[in-house]
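Chemist: Provided below for reference: sequence and predicted model.
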Amino acid sequence: MTVKKILIVKPSALGDIIHTIPIVNAIKQNYDAEISWVVSRPFMNLLEHTPVVDKVFVFERKKWGGMRFFRYFGEILNFLLKIRAEKFDIVIDFQGLLRSGIITLLSGCKHRVGFKSAREFAYWGYSQKVETPKNVVHAIDRYKLIAKTLGVCEIKMSFPLNRDLALEQKWDNVLPSDYIVIVPGARWSSKRWPPEKFAELTNIIHRKSELPVVIVGSPSEKEISLQVINNVQKTDKCINTTGETSLIELAYIIKRANIVVTNDSGPMHLAAALNTKTIALFGPTDPERIRPYGDEHVVLQGESLCQCYYQKTCSFDLECLRTISPQKIIPLLGL
C-alpha cells in the first residue's frame, strides 16, 4: 500500500506530545509521507516549529468540551469534515481516550491504529489494535510498539526543531552564556517540590558558583516562581521568564542551558528530548513510566513512601518530596 498521508491524533499533553515527536519523525522518514497532527491549541506552537509536522488540525478542547459540544456542533462537524477531506492513508491514535478514538473513527480512513489497552472504549475506533506487553512501561517504549507495527523498527531519538533566528537573537540578548534552568511548577500541586526548596538550592548555587539561574514556567505558575524569587538572596543572578515564553522559546532556553532541575512536568520531557542534562524530582508519579528518557538524566525521589500516589493534590504536606534536600542535588550539578 502506498502511504502518502498520515494523521497523528495526540491532542495533549506537552510531555506526551514531546514523547511522540521522535516516533512520528521515524514513521515520516520511513514512508516519506505528509504528516498532519490533531493537537490542542496550547501545544500548537511547538508543532508549528518542527519539520516533522506538515499540517496542524487544532482541537479546541476547552471551547468544545462538556455541554458546549451542542453550542459548537457546527464547528466540530466542520473540523471533522476537513479531516475526512484529506483522505488519509493511515490514522494513528497515540492518545487512547474517548475523544481521540472518536476522531480516529470518524476520520474516514480504513487503516486506523491504536492501543488495544486504550481507555474509555477508544479502541472501538481502531482497525488495527496494538498489544502492550506488561514489561513495556515507559511511554516512549509503548509508542515504539506502534511504529514497529507499521514496519518502523529503527528509531533515532531525535527532536528536530526549525531554527528561528529572530527568536534566537531575542533570547541571546537576555540569557548569559552559561546558566542553570529550574522548573518550580507542575500541573499537579502534588508534583511540586516546595518553592522554598528551589530557593534554597538557588542560594547554594550562587554561593558555590557564578552561574545564574533561569526560572521557567507557564503564565499560571507566576506565583510559584515569585515564591522562589522572594526567598533568593542574589536576585540579580536570577532571570525569571515565567509566563513570558512561547513553547518554542521555552525550548530554546532549555536547549542552551547547562543543566535543568525540574519537577515531573512538560519542561522535564522537553529538556530530555533536547539532550540537556536533566535532574528530575519525583513524588506521586512513577518514574519507570514517565522519567526523562535517556541514561544521562537523573531521577531523585523522596526517602519516605508517597501516600498520594497519582493524586493531583497532596494531603500530607508533600512529605515525600520534602525529604529531597538541595544538598543531594548540588553534587549532581558538578559544583
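Modeler: Received the coordinates, thanks.

Chemist: CA atoms for contacts and neighbours, from now on please.
Modeler: Fine.

Chemist: what's the distance between H206 and P212?
Modeler: Here the criterion is C-alpha to C-alpha, to the nearest Å. By it, H206 lies 7 Å from P212.

Chemist: One more: G15?
Modeler: 26 Å.

Chemist: Repeat that for A272.
Modeler: Computed with C-alpha to C-alpha, the distance linking A272 and P212 is 21 Å.

Chemist: neighbour-wise, which of the two wins?
Modeler: Here A272 and P212 are set side by side on neighbour count (other C-alpha atoms under 10 Å), and the busier one is A272, at 26 against 22.

Chemist: Show me what the helix or strand encompassing that one is packed against.
Modeler: Using DSSP states H and E, the element containing A272 is helix 266-273. Using 3 or more C-alpha pairs under 8 Å, 6 or more residues apart in numbering; DSSP states H and E as the contact criterion, the elements in contact with helix 266-273 are helix 14-31, helix 247-256, strand 259-263, strand 278-282.

Chemist: Which strands and helices lie in contact with the second one?
Modeler: It stands for helix 247-256. Packing partners of helix 247-256 (3+ C-alpha pairs under 8 Å, 6+ apart): helix 44-48, helix 165-172, helix 266-273.

Chemist: neighbours around the nearest residue to P284 once chain neighbours are set aside, how many?
Modeler: Counting by C-alpha to C-alpha, 6 or more residues apart in numbering, the nearest residue to P284 once its immediate chain neighbours are dropped is Y309, at 4.5 Å. As a burial measure, the neighbour count of Y309 was computed by other C-alpha under 10 Å and equals 14.

Chemist: Could you do Y126 as well?
Modeler: When neighbours are defined as other C-alpha under 10 Å, Y126 has 23 of them.

Chemist: need the contact list for it.
Modeler: If you count contacts by C-alpha atoms under 8 Å, 6 or more residues apart in numbering, Y126 has them with 101, 104-105, 111-114.

Chemist: same deal with G283?
Modeler: For G283, the contact set (C-alpha under 8 Å, 6+ apart) comprises 190-191, 301-302, 306, 318, 320-321.

Chemist: Please repeat the previous calculation with a cut-off of 7 Å.
Modeler: With contacts defined as C-alpha atoms under 7 Å, 6 or more residues apart in numbering, G283 is in contact with 191, 301-302, 306, 320-321.

Chemist: this is the other structure I want to compare:
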Amino acid sequence: MTLNNINNILVIKFKHIGDVLVTTPLFRNLRIHFPDARICASVIHNTVEMLSDNPDIDAIFPVNRRSGLWTQLRLIGELRRNRFDLVIDLSEGDRGAIVAFLTGSPCRLGYRRRRSKFMGRDLLFTDLMSSVDNDKHAVRYHLEPLRALGLPVKTEKMRLQWTDAVEEKVDRLLRERGLKEQPFVVVHPTSRWLFKSWTPEGNSAVIDFLRERCRLPVVVTCSDDPNELAVVKSIMHGVRVPVVDLAGQLTLKELASLIRKAVLFFGVDTAPMHIAAAVGTPVVALFGPSGDHMWGPWGHSHVVVSQPWDCRPCGRAGCNDSGSSRCLETIRAETVIDALSAKLRDLGFTPS
C-alpha cells in the first residue's frame, strides 16, 4: 500500500462504547502522521459520544443497526461521495467489511478473517492485518493499522473531550450536593451485561467501607437501563451510609467529567471503567469472564481484582452462558476492600 496522496481517511468501528473509546489513540496517531488529511469515523450511533468533540476527528458517520434499508443505502451513498483515499475497518464482523468495500476506496485495510462465516470476507479488503491477539491490550491491538501502514506509534494515550457546558453542569451537580470542594469516589457497579457485575451485597460493603472508614463521599452511577437501575436499587437498600445517587441521570460525557473529578473509580469491566482510564482517574476494577489482559483499564496506575481460576477468562456470558459468573460472584468483599485500602493509601487516604 502506498501512502502517497492520502488526504481523506475513514475509520470504521461497529462495536460497543468502550471498544470505540480504545480506538482514540489510532486517531491521534493518524492526525500526527497526516496532519492535513480529513479524518473521519463511522460508528454505531450510541457510541458517538466517545469520538465527538475530538479534534483529531473531522466528521462522524453514525450507523443505526435498526434503521431501514433505505437509511443504510443513503449512508453508503454518502460515504461513496466522500471518496476516501484510505478506509480502515477495526471491526471483525462482516458489516464493517462490507461497508468498507462499498465506499469504493482504492485502499481498504482490515483484520484477517477469524470468526466470520462469510468465506469471501477477506476479499473485500485490499490489505489485511493479523486478527485478534489476546496477549495484546485492546489499545495496542487497535494501533495495528499503523504497523500495517509502516508508520511508527507516536502515542498510546486515549483521548476523550467534552464541552464547557458539560463541565459546568457537572460542577453544578456537585455543588448542589456539597461535593464541589472535597474528594469523592465514583462507584459504577453495573455493566449492560449483568454477568459482568459483582454482587449487590459486596458493593454495599464497599460503599460502607469508603464512607465510614475512609471518610470519602461516594457517588453511585449507572446507565438508565432498567436492569442496571434495579441492581443499584438493591445495592442502596444494603448500605448504612448516605450516598449521592446519580444512577441513570448522566450522559456519557457528563459521566466522564464526573469521573475525572473523582480521586478513585471503582467498578467492573464496562465502558465507564475505560472512561476513567482515559481521563486519568485511578481505577480498581473487578473482572470475571472477560480478559483483563486485553480489556483491563489502560495504564499503570490501576488495580484489577479477579479470581486465579483456570477457566477464566472464558469470554462467555457467565458460566456455560448462564448469565451468572461464579468467578466474579465469589470474590470476597474483604479481598476487594484490601485492594481498595492499598490503592487509597497510595493516593494519600488512610482507612481508619
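Modeler: Sure thing, it's come through. Please read all numbers here as calculations on a predicted model, not as lab measurements.

Chemist: I'd like the helices and strands packed on helix 266-273 of the first structure written out as TSV, with distance to T241 of the first structure and mean neighbour count added.
Modeler: Rendered in TSV, the data for these read as follows (distance: least, C-alpha to C-alpha, whole Å; neighbours: other C-alpha atoms under 10 Å):
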stretch	distance to T241 of the first structure	mean neighbour count
helix 14-31	18	21
helix 247-256	9	21
strand 259-263	14	25
strand 278-282	19	25
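
Chemist: Let me have the ones you listed in CSV, extended by distance to P219 of the first structure.
Modeler: As requested, these are exported to CSV (distance: least, C-alpha to C-alpha, whole Å):
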stretch, distance to P219 of the first structure
helix 14-31, 15
helix 247-256, 12
strand 259-263, 17
strand 278-282, 21
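
Chemist: the strands in the stretch 201-335 of the first structure, which residues?
Modeler: Taking DSSP state E, counting those that start in this stretch as the test, the strands found in the stretch 201-335 of the first structure are 213-215, 238-240, 259-263, 278-282, 298-301.

Chemist: L77 of the first structure is nearest to which of those strands?
Modeler: Nearest to L77 of the first structure among the strands of the stretch 201-335 of the first structure is strand 259-263; the distance by C-alpha to C-alpha comes to 38.7 Å.

Chemist: what range in the second structure does that closest one sit on?
Modeler: Using TM-score structural alignment, strand 259-263 of the first structure corresponds to residues 264-268 of the second structure.

Chemist: now swap in stretch 85-92 of the first structure and tell me
Modeler: Under TM-score structural alignment, the match for stretch 85-92 of the first structure is residues 81-88.

Chemist: What ranges does the stretch 101-250 of the first structure have for its helices?
Modeler: Listed in chain order, the helices of the stretch 101-250 of the first structure (DSSP state H, counting those that start in this stretch) span residues 139-149, 165-172, 195-208, 222-229, 247-256.

Chemist: Have a look at how far, on average, the longest one is from the second structure.
Modeler: Just to be clear, that refers to helix 195-208 of the first structure. Comparing helix 195-208 of the first structure with its match in the second structure after superposition yields a mean distance of 0.9 Å (mean C-alpha distance after the TM-score superposition for the first structure).

Chemist: angle of that helix against helix 222-229?
Modeler: Note on geometry: by axes from the mean of the first three to the mean of the last three C-alpha atoms, to 10 degrees, helix 195-208 of the first structure and helix 222-229 are set 40 degrees apart in direction.

Chemist: for the second one, same thing?
Modeler: Direction vectors for helix 165-172 of the first structure and helix 222-229, defined by the same axes, to 10 degrees, enclose an angle of 40 degrees.

Chemist: quick one: contacts for the aligned residue in the first structure for T221 of the second structure?
Modeler: Here T221 of the second structure is matched to V216 in the first structure, going by TM-score structural alignment. V216 of the first structure makes contact with 182-183, 240-242, according to C-alpha under 7 Å, 6+ apart.

Chemist: so which of these comes closest to E288 of the first structure?
Modeler: Nearest to E288 of the first structure among the contacts of V216 of the first structure, counting by C-alpha to C-alpha, is V183 at 20.6 Å.

Chemist: how many neighbours does the aligned partner of the closest one in the second structure have?
Modeler: Residue correspondence, TM-score structural alignment: V183 of the first structure in this structure matches H188 in the second structure. Residues contacting H188 of the second structure under the criterion other C-alpha under 10 Å number 25.

Chemist: Tell me the spacing between the equivalent of G288 of the second structure over in the first structure and W188 of the first structure.
Modeler: Under the alignment defined by TM-score structural alignment, G288 of the second structure corresponds to G283 in the first structure. Distance of G283 of the first structure to W188 of the first structure, given as C-alpha to C-alpha: 11 Å.

Chemist: hang on, the earlier thing: could I get the contacts of G283 of the first structure as JSON lines with distance to L161 of the first structure?
Modeler: As requested, the contacts of G283 of the first structure are arranged in JSON lines below (distance: C-alpha to C-alpha, whole Å):
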{"residue": "K191", "distance to L161 of the first structure": "28"}
{"residue": "Q301", "distance to L161 of the first structure": "31"}
{"residue": "G302", "distance to L161 of the first structure": "35"}
{"residue": "C306", "distance to L161 of the first structure": "37"}
{"residue": "C320", "distance to L161 of the first structure": "36"}
{"residue": "L321", "distance to L161 of the first structure": "34"}
